[in-house]
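Participant: I would like the atomic coordinates for the input below:
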Amino acid sequence: MLLWIAFSLMTGAAILAVLWPLRAGVAPAASAAEADLAVYRDQLAEIERDRATGQIGAAEGEAARAEVGRRILRASAEAAQQGASSRGAETRRRAAAVVALVGVPVIAGTLYLTLGSPGYPPQPLATRLEARPDQSDIAILIRKVEAHLEANPNDGRGYEVVAPIYARMGRIDDSARAWASAIRLLGSNAQRQTGLGEALIAQAGGVVTAQAKAAFEAALADDPKDPKARYFLGLAAEQDGKPAEAGKIWGALAADSPADAPWLGLVHDSMARVGAVPPAAAPGPSTSDVAAAESLTPQQRQEMVRGMVERLQSRLAQDGNDIDGWLRLMRAWSVLGEAEKAKAAASDARTHFAKDEPALGRIDALARELGLGS
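Facilitator: Okay, the predicted model is just below:
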């Protein structure tokens, strides 16, 4: 019923918009030709009065009457022409009004009956959310979860599901609130804490705030090996002006990570930024090596790293059965910007493990990651 009332109002507005310019308005004043006729009739009466009183002669009176008569004929013709034009305009206005009154509703109704769905029942948003077969619309899914959470505010699982989606949509504040609610209702774990920490960093424009750092520390309390928390704690140290501490954190993360870990490239780039020694460059620096590196300049650290890589290469030349060593050597040369040496290390590694399919697979995977070709 409301729909048809709305349609009626819109149709009335459309008709009014058409008829308003066609309105006749007030009765127009006499035309110029009709005014001239009235003047000429007065002139004829005045001529007759002058003849009756003897003010003009008969001949003069006839001449004057003839002249006024010609003027009356001319004015009458003009008045007739204006009347015909006015009647034509009035006819056109009436025709346009009929079209507006009849045509607009008929055309609109026909289009709606043809293209619309007048018999379709009302579909409130809640019903569409429940009945919608196509669940690909992320906005609809989000609204469905939000409606569920409004009715069930203690459903921590719902907050956990929607939090990362908020982050991908750029709704960072909502993501942070959702992660905090999930932690409050479900308890702390590494995934929830790192999710909260990343949202807080995004809120701060990339700065690891104290609150974000606390979230990552809580994540490590639940899972000491969580790579995401370890990386961001290293970033927090770097932002606090502690590059050596950041290098230690990232170095330990790199040492604990598999050779094909997707985050290793980012970790090594971060280590190079603070002049840290990549643990991939050698079997593992000793405590004294790390302590010595902390007191060196960035250039000296780079030279130290290169020396460790060359020692690793010499060791593998003598005993090439260490697949992890070859992978470390490939990555180390790549981090140092020695692409040709990294390719040569990959080639030598393939030679040593020519009959070991799993090892060849690891070598090829790392070569593709480093952009060394196959």
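Participant: only C-alpha atoms for contact and neighbour calcs from this point on.
Facilitator: Will do.
Participant: Can you classify Pro153 as helix, strand or coil?
Facilitator: Under DSSP: H, G, I helix; E, B strand; the rest coil, Pro153 falls in the coil class.
Participant: neighbours of it, just the number please.
Facilitator: 14 (other CA atoms under 10 Å).
Participant: Tell me how far it lies from Ala147.
Facilitator: Using CA to CA, to the nearest Å, Pro153 is found at 10 Å from Ala147.
Participant: Overlap of the contact sets of these two?
Facilitator: With contacts defined as CA atoms under 8 Å, 6 or more residues apart in numbering, no residue is shared by Pro153 and Ala147.
Participant: Nearest residue to Ala345 in space, please, no chain neighbours.
Facilitator: Of all residues not flanking Ala345 in the chain, Met330 sits nearest, at 5.7 Å (CA to CA, 6 or more residues apart in numbering).
Participant: List the contacts of that neighbour.
Facilitator: Met330 is in contact with Lys341, Ala342, Lys343, Ala345, Ala346, Ala367, counting by CA under 8 Å, 6+ apart.
Participant: go on, Leu44?
Facilitator: Arg65, Val68 are the contacts of Leu44 under CA under 8 Å, 6+ apart.
Participant: For it, give its distance to Ala79.
Facilitator: 19 Å.
Participant: tell me the secondary structure for Pro224?
Facilitator: Under three-state DSSP, Pro224 falls in the coil class.
Participant: Tell me the one of the contacts of Met330 nearest Arg93?
Facilitator: Within these, distances to Arg93 taken as CA to CA reach their minimum at Ala367, with 82.8 Å.
Participant: Within the helices and strands, which one has that closest one?
Facilitator: According to DSSP states H and E, Ala367 maps onto helix 357-370.
Participant: Another sequence for comparison is provided below:
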Amino acid sequence: MVWLSVILAIIGFAIVGYTVWPAARLQPRWLAPAIMAGLIVLAGATYLAGGQPQAPGVPYQQAAAERRAANPADLSRDAQMERLRDILREDETDAVAWAQLGRMLARSERELEAINAFQRSLRLDLNARTLSDLGQTFMNLNDGRVTDEARAAFVEAQRLDPDMPEPSFFLGLGAFQSGDIDEAEAVWLDLIERLEDSDPYKILIAEQAFQLLSQPQVNAEAVEAAAASADFDPGTRIAAMVQRLEMRVESGEAGFADYLRLIRVRGMVGDDPGGMATLADARARFADRAGAMTILDLLYAALQSDEGQGE
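Facilitator: The predicted structure follows:
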């Protein structure tokens, strides 16, 4: 932009000349401002005619070209994200690039930016995977809670792709967090039953379902109050919990989660034979539930391994 440089130089010299040349002050007061205004207008017109206000500079273009030519796997995370932004600067309608950018931002714990990227992608392409990623990002932003926004994303993802395991799992987790253990159990067992044995999610979900469903159901306030008393005895409370669970099992009122709790609590107190006996009862009781049997088979293998190590 040679002409622009010349005009800017003239403006600079005019300002200096007006300041140091006494004769310039004898001219009409309006003349200098008028000349300056004209030069500024001329400079602006020259720039708009030949310049590119939105065009990146040459160094950026060179860096962008190098990023685009490189194997993404060889780039740092920041460089990979900048590469995706390069793509989006050229085409803001690339839904895949927006979704990929959202995933990278989420992994970098930049949840708010990730949510914006996912939403941009979804406005272009309503995709089950992106919806599931959006829901999980909402959860990460809220300490693992399945919020209303996360739940809505999972519901829509499940509608679009019923076979995707993550939305169902997290909807079950939402039910669990809200205190509806029976609903969570039903969702997870159905999901485990539907997954193929070769699907790696099957074992992961079965293990997570056990960890959650087997948590002892206790009143936190009552436990805190009891712990403050002088005669608090943890062993007595655990024994009472075991007795309540045993009574539910013997009466036939126990659900699948009750069996899991009893197995877990017996393991906590070192009663491995009692845990194995409860496991055998559960396998007989839920033999017709493939999802339940997957969890129980994992428990059996774990208990057998523990017994082998103890010998």
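Participant: Which residues are in contact with Glu338 of structure 1?
Facilitator: With CA under 8 Å, 6+ apart, Glu338 of structure 1 has no contacts at all.
Participant: what ranges do the helices span in the stretch 201-311 of structure 2?
Facilitator: For the stretch 201-311 of structure 2, the helices defined by DSSP state H, counting those that start in this stretch cover 220-228, 234-251, 256-268, 272-285, 290-310.
Participant: what's the angle from the last one to helix 256-268?
Facilitator: Right, the one you point to is helix 290-310 of structure 2. With axes from the mean of the first three to the mean of the last three CA atoms, to 10 degrees defining the directions, helix 290-310 of structure 2 sits at 10 degrees from helix 256-268.
Participant: Then the fourth one?
Facilitator: Computed with the same axes, to 10 degrees, the direction of helix 272-285 of structure 2 lies at 160 degrees from that of helix 256-268.
Participant: got the buried residues for helix 272-285 of structure 2?
Facilitator: Neighbour counts using 16 or more other CA atoms under 10 Å place Asp272, Gly275, Met276, Thr278, Leu279, Ala282, Arg283, Arg285 of helix 272-285 of structure 2 among the buried residues.
Participant: Structure 2: matching residues for the helix ranked longest in structure 1?
Facilitator: Assignment by DSSP state H gives helix 58-98 as the longest helix of structure 1. Per TM-score structural alignment, helix 58-98 of structure 1 has no counterpart in structure 2.
Participant: could you point out which element follows that helix?
Facilitator: Next element after helix 58-98 of structure 1 (DSSP H and E): helix 104-115.
Participant: what packs against that next one?
Facilitator: helix 2-19 (3 or more CA pairs under 8 Å, 6 or more residues apart in numbering; DSSP states H and E).
Participant: for the helix it packs on, the distance to its chain's centre please.
Facilitator: Its chain's C-alpha centre and that of helix 2-19 of structure 1 lie 36 Å apart, by CA atoms, centre = their mean, to the nearest Å.
Participant: What residues of the helix or strand that comes right after that helix count as buried?
Facilitator: Moving toward the C-terminus from helix 2-19 of structure 1, the first helix or strand encountered (DSSP H and E) is helix 32-53. Buried positions in helix 32-53 of structure 1, judged by neighbour count with 16+ other CA under 10 Å: Ala33, Glu34, Asp36, Leu37, Tyr40, Gln43, Leu44, Ile47, Arg51.
Participant: Hmm, Glu78 and the fourth one touching each other?
Facilitator: Yep, that's Leu37 of structure 1 we're talking about. No - with contacts counted by CA atoms under 8 Å, Leu37 of structure 1 stays clear of Glu78, the gap being 10.2 Å.
Participant: coming back round to it: out of the buried residues of helix 32-53 of structure 1, which one sits closest to Ile201 of structure 1?
Facilitator: For the buried residues of helix 32-53 of structure 1, the nearest to Ile201 of structure 1 is Ala33 (86.2 Å; CA to CA).
Participant: Report the aligned residue range of structure 1 for the helix or strand Leu39 of structure 2 falls within.
Facilitator: Using DSSP H and E, the element containing Leu39 of structure 2 is helix 31-50. Using TM-score structural alignment, helix 31-50 of structure 2 lines up with nothing in structure 1.
Participant: Mind listing what's buried along that helix?
Facilitator: Within helix 31-50 of structure 2, the residues that qualify as buried are Ala32, Met36, Leu39, Ala43, Tyr47, counting by 16+ other CA under 10 Å.
Participant: export these to a markdown table and tack on distance to Glu166 of structure 2?
Facilitator: Below are those laid out as a markdown table (distance: CA to CA, whole Å):
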| residue | distance to Glu166 of structure 2 |
| --- | --- |
| Ala32 | 71 |
| Met36 | 66 |
| Leu39 | 64 |
| Ala43 | 59 |
| Tyr47 | 54 |
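Participant: Give me the neighbour count for Leu262 of structure 2.
Facilitator: 25.
Participant: Looks like it contacts Glu246 (just checking).
Facilitator: Yes - the pair Leu262 of structure 2 / Glu246 is scored as a contact, 7.4 Å apart, by CA under 8 Å.
Participant: okay, which residue is most central for structure 2?
Facilitator: The centroid of structure 2 falls nearest to Thr137 when counting by CA atoms, centre = their mean (2.8 Å).
Participant: check contacts around the aligned partner of Gln211 of structure 2 in structure 1.
Facilitator: Aligning on TM-score structural alignment places Gln211 of structure 2 opposite Asp269 in structure 1. Contacts for Asp269 of structure 1 (CA under 8 Å, 6+ apart) come out as Val335.
Participant: does Ala114 of structure 2 sit in a helix or strand, and which one?
Facilitator: Applying DSSP H and E, one finds Ala114 of structure 2 within helix 111-124.
Participant: Show me how far that helix is from its chain's centre.
Facilitator: Between the centre of helix 111-124 of structure 2 and the centre of its chain there are 12 Å (CA atoms, centre = their mean).
Participant: So what touches that helix?
Facilitator: 93-99, 101-106, 130-131, 133-134, 137-138, 140-141.
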